[in-house]
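Q: Following is a predicted model, sequence given first.
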Amino acid sequence: MKTKVSLLTSVLHHRLHSKSLNFVGSLPHFYPLSHPQIHFTDSAKQQDDQLAICVHDSRAQVLDQFSWIPISKIHTESNRKHETDKQDDDDIWLIMKDEARSDVDQEPILSDYYSRSILSHHTLESALSHHLSTKLGSSSLPSRTLHDLFMDVLTGDQDIVGAVKDDLKAVKERDPACLSYVHCFLHFKGFLGCQAHRVAHKLWSQNRKILAVLIQNRVSEVLALDIHPGAKIGSGILFDHATGVVVGETAVIGDNVSILHNVTLGGTGKSCGDRHPKIGDGVLIGAGTCVLGNVRIGEGAKIGAGSVVLKDLPARTTAVGNPAKLIGGKDNPVKLDKIPSHTMDHTSHIEFYDYVI
């Protein structure tokens, strides 16, 4: 009997021993810094060696000997940024609702407005459909009809919803005048005009062109920017101020582009076909600029305010003037080392001279 008890005790001890090592080896959150040579494996010999170290005197003494830090503290900056961006994308609607509650606490007089526009809605799609339809509704095109139309398009195309979130983040990150996501959502007509265009472009691509042009017209009347529903626009777009922006039918705007007010992406006459500019990713276009014709603006390029661009612009270069010329000259243009649409830097690498009028 004693022999059986001893055998049973030995088996239990072995199993508990193995399970404790497996548990310690599977801990995901900590690294032992004072013994970097230790690596937990499935090898029985290595487990025994590790156990001999860990139980040198007692478990409490071992814990005193080790310095422990969370793995999250040694993640790279890129990993942290990726996780933060993903979390922001997932939580942006919840953040907006929190911002709305905070605004109402500060200004109770706005409680009804914020309730109708943000707090009474369960999704970003619903809130955006309501807000755009309220802005653009008219006697000939009631808000209720527009709301149903916008809601149908937004719920049917999650790519558009993703672009809406990217645009919100772009405005918040690049425009120092933007107080919050909800501030942009409710009041920035460049953002609202861009989202209305996304709906109109979807309708245009479905050959519902009459309805698409009607939305374009209402946006032009109410928000003072005119984007043809045939134009293709990427995500992460900032239309800063947006008053007077005109974008032609065959224009293409890439991702993460920043465009200021009174910018025209137009044609050069009444010729048909592909006749409007193609704007690459990361481009910054200054206020009052005209880019005319089927020209290509390379990615990461910058165009100074008041310029008139009639020819292709190489990537990561700067053009200014009327007609626009490359900074540094055509043969050796100055190359930008940062993405101008993100920095919103309108003056670096531009030489200034004294003018006599």
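A: Arrived safely.
Q: Please count neighbours and contacts with C-alpha atoms only from this point.
A: OK.
Q: The residue lying closest to residue 261 once chain neighbours are set aside and residue 301: what is the separation?
A: Excluding the flanking residues, the one nearest residue 261 by C-alpha to C-alpha, 6 or more residues apart in numbering is residue 242, at 4.5 Å. Applying C-alpha to C-alpha, to the nearest Å, the value for residue 242 to residue 301 is 20 Å.
Q: what do you get for residue 193?
A: Between residue 193 and residue 301 the distance is 24 Å, computed by C-alpha to C-alpha.
Q: Okay, one more to line up with it:
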Amino acid sequence: MSNKSSSNPYNLCNNAHVSVEEVWIQIRDRAQEIADCEPQLTALLYDVILNRACLGAALAARLSRKLSREEMNREELTPLLEGIFVSHPQVTLSAAADMMAIYDRDPACQSPLEPMLFFKGFLAICTYRVAHHLWNSERKPLALYFQSICSEVFGVDIHPAARIGCGILLDHATSVVIGETAIVEDNVSILHEVTLGGTGKESGDRHPIVRTGVLIGAGSKILGRVEIGQCAKVGAGSVVLADVPEHVTVAGVPAKIRGKANTPAMDMNQCFESGQI
């Protein structure tokens, strides 16, 4: 496999046109509606949402409930997470863009609040964002700790050095693996059991590049420093070992071009298109 880098610039969180404050208002309003009619959820909603001053603090509270354990309890974890989300607005903005991507693309999601409370794919990508911040801040052992806990709790293993843009949908998310040198641009949809992996024992840039607007179907394996072109679609269960042009659908083992693709990450359309390349 080639140890190549792309000559084209990367689109990483350049399209996060989301108002964090507007997302926060929607989340609070929906949380209050649920708290008024579901008494069993009231304590959770007040702890995570209604008693918090901003979206960053709410994200910290939700993750601390999920990730705390004996070696790092909630009292230690909450201020660490809140310091990252509140003091580094880009991390919170990225999470808000992910939240709205789920709300826009997943018909099972009825409000932006649901990913924060119930969707482990969203919670996993938030945990990655914390770990990535720590990795870039030269706190690599702590970043790897969060990677490990994310794998345990959510069944999602994303190396903290991976570079992932905004507006990411990890749908169901179970068994998603993203390797150390992988690059995933903005507005990508990834279903469960997807691997963005390396091959062999080579070092350096050895994981895939996934361009903006790509849809990767369930169970697909993309291996090596291959590039998946903008708005391409990878069919479920495929094994991709070579570059994929933009705006095509590939499928099979090994994956081959089967048709065209338009805006697959947004449409979430898993079917092959009728037009052949």
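A: Arrived safely, thanks for sending. What you are looking at is a predicted structure, and each value in this text was computed from that prediction instead of being measured.
Q: Quantify their similarity with the TM-score.
A: Here the TM-score for the pair of chains, by TM-score structural alignment, normalised by the length of structure 2, is 0.90; 259 aligned residues with a C-alpha RMSD of 1.4 Å.
Q: which stretches of the stretch 101-250 of structure 1 form strands?
A: Using DSSP state E, counting those that start in this stretch, the strands found in the stretch 101-250 of structure 1 span residues 226-227, 232-233, 238-239, 246-247.
Q: right, and the ones you listed - which one's nearest residue 347 of structure 1?
A: With C-alpha to C-alpha as the criterion, residue 347 of structure 1 lies closest to strand 238-239 of these, at 18.5 Å.
Q: Which strands or helices does that closest one pack on?
A: Applying 3 or more C-alpha pairs under 8 Å, 6 or more residues apart in numbering; DSSP states H and E, one finds that strand 238-239 of structure 1 contacts helix 158-174, helix 189-205, strand 258-259.
Q: Pipe the ones you listed into a markdown table and attach distance to residue 181 of structure 1 and mean neighbour count per row.
A: Formatted as a markdown table, these follow (distance: least, C-alpha to C-alpha, whole Å; neighbours: other C-alpha atoms under 10 Å):
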| stretch | distance to residue 181 of structure 1 | mean neighbour count |
| --- | --- | --- |
| helix 158-174 | 6 | 19 |
| helix 189-205 | 11 | 23 |
| strand 258-259 | 17 | 26 |
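Q: can I get those in JSON lines with distance to residue 219 of structure 1?
A: Formatted as JSON lines, those follow (distance: least, C-alpha to C-alpha, whole Å):
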{"stretch": "helix 158-174", "distance to residue 219 of structure 1": "17"}
{"stretch": "helix 189-205", "distance to residue 219 of structure 1": "6"}
{"stretch": "strand 258-259", "distance to residue 219 of structure 1": "17"}
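Q: Out of the ones you listed, which is closest to residue 327 of structure 1?
A: The nearest among those, by C-alpha to C-alpha, is strand 258-259 at 19.8 Å.
Q: Where does the closest one end up in structure 2?
A: Counting by TM-score structural alignment, strand 258-259 of structure 1 lines up with residues 189-190 of structure 2.
Q: Could you give the separation of the matching stretch from the chain centroid?
A: The chain centroid and the centroid of stretch 189-190 of structure 2 are separated by 8 Å under C-alpha atoms, centre = their mean, to the nearest Å.
Q: That stretch against structure 1, how far on average?
A: On superposition with structure 1, the mean distance recorded for stretch 189-190 of structure 2 (mean C-alpha distance after the TM-score superposition for structure 1) is 0.1 Å.
Q: And the contacts of that stretch?
A: Stretch 189-190 of structure 2 is contacted by residues 168-171, 173, 213-218, 265-266, 268 when judged by C-alpha atoms under 8 Å, 6 or more residues apart in numbering.
Q: show me the contacts for the residue nearest to residue 175 of structure 2 when sequence neighbours are not counted.
A: Take residue 175 of structure 2 and drop its neighbours on the chain: the residue closest to it by C-alpha to C-alpha, 6+ apart is residue 193, 4.5 Å away. Counting by C-alpha under 8 Å, 6+ apart, residue 193 of structure 2 touches 173-177, 218-220.
Q: and the counterpart of residue 139 of structure 2 in structure 1, how many residues sit next to it?
A: Aligning on TM-score structural alignment places residue 139 of structure 2 opposite residue 208 in structure 1. Using other C-alpha atoms under 10 Å, residue 208 of structure 1 has 13 neighbouring residues.
Q: quick revisit: and the strands of the stretch 101-250 of structure 1: which comes nearest residue 53 of structure 1?
A: Closest to residue 53 of structure 1 of the strands of the stretch 101-250 of structure 1, according to C-alpha to C-alpha: strand 238-239, at 58.7 Å.
Q: Give the aligned range of that closest one in structure 2.
A: Going by TM-score structural alignment, strand 238-239 of structure 1 sits over residues 169-170 in structure 2.
Q: try stretch 130-150 of structure 1
A: Stretch 130-150 of structure 1 corresponds to residues 61-81 in structure 2, going by TM-score structural alignment.
Q: what comes up buried for the matching stretch?
A: Residues of stretch 61-81 of structure 2 classed as buried: 61-65, 67-68, 74, 77-78, 81 (neighbour count, 16 or more other C-alpha atoms under 10 Å).
Q: for stretch 304-313 of structure 1, same thing?
A: Applying 16+ other C-alpha under 10 Å to stretch 304-313 of structure 1 flags 304-311, 313 as buried.
Q: Right, I'll call it a day here.
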